[in-house]
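> Could you work out the structure for the sequence below:
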Amino acid sequence: MKKVKIYSQPTCPDCNNVKAYLDRKGVPYEDINVQEDKKAMEEMVRRYGIRVTPVIIIGDRVMVGFNAPKLNKLLSAED
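You can find the predicted model right below:
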């Protein structure tokens, strides 16, 4: 299974929706709370040039926001 990493914030509705969606599908993920971890926020901005959440990393692919069909495609895509 592909490694999934989510940069999120507790008050972000899309962040909570994507995590609930992955939980329902049984997909494990690493959740990084950028509100608590300022270094993670800096890394997200520096590495990906993105300042909003959620940022979902699947393998080497990056997705911003929550879109279930697109997320499914990324989860099932061949590397």
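
> From here on, just use CA atoms for contacts and neighbour counts.
OK.

> For this structure, which segments count as strands?
Along the chain, the stretches classed as strands by DSSP state E are 4-8, 30-33, 55-58, 61-64.

> before we go on, could you also do this sequence so I can check it against the first one:
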Amino acid sequence: MAEVIVYTTEPCSYCSRVKMLLSKRGIAYKEINLARDADGRSALAEKTGMLSFPQVVIDGELIGGFDQTVAADRAGRLAALAA
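Got it, this is the predicted structure:
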């Protein structure tokens, strides 16, 4: 099974929504909350090029934020990547 990591912050309604989507699809994930970790946020931004949250990463591949994760789900790509 793929390693799924969801980088979050708070408050973040899109973070909650992406976690609900993954849970509905039966996709286990690890959450890393960077709300109180400025260095972690900077390192993640350097790594992914994204400043917004959530950020979904599957086996080291950036899927993107909420909209990109929903699009991957609708295209059937999310289930394939997480398998």
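
> Compile the strands of structure 1 into CSV and extend it with columns for distance to Ser76 of structure 1.
CSV is the format used below for the strands of structure 1 (distance: least, CA to CA, whole Å):
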stretch, distance to Ser76 of structure 1
strand 4-8, 12
strand 30-33, 18
strand 55-58, 10
strand 61-64, 12
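
> now these as JSON lines including distance to Tyr21 of structure 1 and mean neighbour count?
As requested, the strands of structure 1 are exported to JSON lines (distance: least, CA to CA, whole Å; neighbours: other CA atoms under 10 Å):
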{"stretch": "strand 4-8", "distance to Tyr21 of structure 1": "12", "mean neighbour count": "21"}
{"stretch": "strand 30-33", "distance to Tyr21 of structure 1": "13", "mean neighbour count": "16"}
{"stretch": "strand 55-58", "distance to Tyr21 of structure 1": "13", "mean neighbour count": "21"}
{"stretch": "strand 61-64", "distance to Tyr21 of structure 1": "15", "mean neighbour count": "14"}
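
> between those strands, which one is nearest to Leu22 of structure 1?
With CA to CA as the criterion, Leu22 of structure 1 lies closest to strand 4-8 of those, at 9.6 Å.

> Going by contacts, tell me the helices and strands next to that closest one.
Strand 4-8 of structure 1 sits against strand 30-33, strand 55-58, with contacts defined as 3 or more CA pairs under 8 Å, 6 or more residues apart in numbering; DSSP states H and E.

> Pull the distance from it to the chain's centre.
3 Å (CA atoms, centre = their mean, to the nearest Å).
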